[in-house]
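Student: sequence plus the predicted model coming up.
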Amino acid sequence: MYGCQQDLIKNPQLLPFLEYLCTTPNKLINCGIYLARQWYFKLSYITGKYDLEKQLKSNFNYKFIHSQAAQQTIRTVAEYFQSYRQLFHQYLGGELSNKPQLPRYGKKAGLGVITYPKQAIRLKQNKVRVPLGKKVKAAFKVDSFLLNFPKNIDFKKIRKIRIRPCNNYFYVEWVYKLEIELNQAMEKDKVLGYR
């Protein structure tokens, strides 16, 4: 099981930078959706997990963010189309009453979520170093930025982080592994629900 802790990014110096950075995943998702829709319409092919990555590695938006974050972004597009295929088969089998729709494009000037797997981030003195893409390094001479790491989470349990824009603010979501011991001898009259 996984837990997620969401923290507001309060550093005002990072806000314009994060806004600019979060436009890239939205553009990359739209590029991936366009390519996957073309494959679907012209070839009746639903994209696989790595197909879009191979095609979009040379894309400017792919190079703008860190490579592992770009991979995570593109894989979400593949997951959208895999979900569509499963729902469409359920619709054909009569399990669903409403016909599913192909994934749609995001807003042209919208912001997207950036996901970094744990292997892409580093902890130094209670701050997490978040890397940036090659194009950012070349254009702005900045290779990373720092986020305060929460004291109540063990860094060894972190699996990934997400930077999520929401209501003109930016949040960092710390996704970590939960270790829960299930007590088999629970008292059924003192629990909210059970199987």
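Tutor: That came through fine. Numbers count the residues shown, from 1 in each chain.

Student: alpha carbons only for contacts and neighbour counts from here, please
Tutor: Will do.

Student: what's the helix or strand for the nearest residue to R162 once chain neighbours are set aside?
Tutor: Of all residues not flanking R162 in the chain, T115 sits nearest, at 4.4 Å (CA to CA, 6 or more residues apart in numbering). Per DSSP states H and E: T115 is located in strand 114-117.

Student: in stretch 110-121, which residues are buried?
Tutor: For stretch 110-121, a neighbour-count test (16 or more other CA atoms under 10 Å) marks L111, G112, V113, I114, T115, Y116, P117, K118, A120, I121 as buried.

Student: wait, doesn't the first one sit right on P165?
Tutor: Yes: under the criterion of CA atoms under 8 Å, L111 is in contact with P165, at a separation of 6.7 Å.

Student: below is structure B, check it against A:
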Amino acid sequence: MYCCQQVLVGKNPGLIPILTFLCEQSHKLTNMGIYYGRQLYFKARIGIGKFDLEKVYKNNYHYKVLYSQAAQQTLRTVAESFRSYYGLIIAYNEGKIEHRPRIPNYRKKGGMATVSYPKQALKLKDNQIRIPLGNTCKRWFGVDSFLIPMPSIRAFSTLKELRILPRNRCFYWEACL
């Protein structure tokens, strides 16, 4: 069974700038991954693998700003969208689908994207989940992590992933079990 619980983040003046920054950096990293995947496909007709983007961007500024596992999740999401596209192209060429699929396109300029943390990156501290930040964020904001209340669904041991979702000028925690 897979379920998610969304919780609206309250108006926390100390936390909102950090969440905004993280989601903006995730957005920029996503666009960089899409750029690389598109260029590789258009110029050499080569597809990207699950870990290719991580190898290319591990020394990039936007990658280093995020916690490493969150940056990896962002780039793997891009790789998954390209794998899906490659599968749809094959299905189109075999006549299984009617309309030609489009290659993944860039996200709008100046936006925010979801930041995902796998359970391995999270820790439970006094019934709150500790979310770590990258080294650059630690220096800029003066904190190494922040805490959110544990969702009411189940125990921490059943948690698989925690996402920060930017929506309608608000932020949501999404705890996936």
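Tutor: Okay, I see it. In this text the structure is predicted, and so the values were computed from the model without any measurement.

Student: average offset between the strand holding T115 of the first structure and the second structure?
Tutor: Here the mean offset of strand 114-117 of the first structure against the second structure after fitting is 0.3 Å, by mean CA distance after the TM-score superposition for the first structure.

Student: what range in the second structure matches that strand?
Tutor: Aligned by TM-score structural alignment, strand 114-117 of the first structure falls on residues 115-118 of the second structure.

Student: that older thread, out of the buried residues of stretch 110-121 of the first structure, who's nearest Q72 of the first structure?
Tutor: Ranked by distance to Q72 of the first structure (CA to CA), these are led by T115 at 6.3 Å.

Student: show me the helices in the first structure, by range?
Tutor: All helices of the first structure, identified by DSSP state H, fall at 15-43, 51-56, 60-64, 67-92, 134-140.

Student: got the contact list for R159 of the first structure?
Tutor: Listed by CA atoms under 8 Å, 6 or more residues apart in numbering, the contact partners of R159 of the first structure are P117, K118, W174, V175, Y176, K177.

Student: so the second one makes contact with R162?
Tutor: Which is K118 of the first structure. No: K118 of the first structure is beyond contact range of R162, at 10.5 Å (criterion: CA under 8 Å).

Student: list the residues that contact the closest residue to L18 of the first structure other than its chain neighbours.
Tutor: Once flanking residues are discounted, L18 of the first structure sits nearest to F170: 7.6 Å by CA to CA, 6+ apart. Each residue near F170 of the first structure by CA under 8 Å, 6+ apart is listed here: L8, I9, L15, L18, I163, R164.

Student: tell me the centre residue of the first structure?
Tutor: Centroid check for the first structure by CA atoms, centre = their mean gives T115 as the closest residue, at 4.0 Å.

Student: surely that one touches T73?
Tutor: Yes: here T115 of the first structure reaches T73: they are 7.0 Å apart, a contact under CA under 8 Å.

Student: state the distance from H27 of the second structure to C3 of the second structure.
Tutor: Distance, H27 of the second structure to C3 of the second structure, by CA to CA, to the nearest Å: 25 Å.
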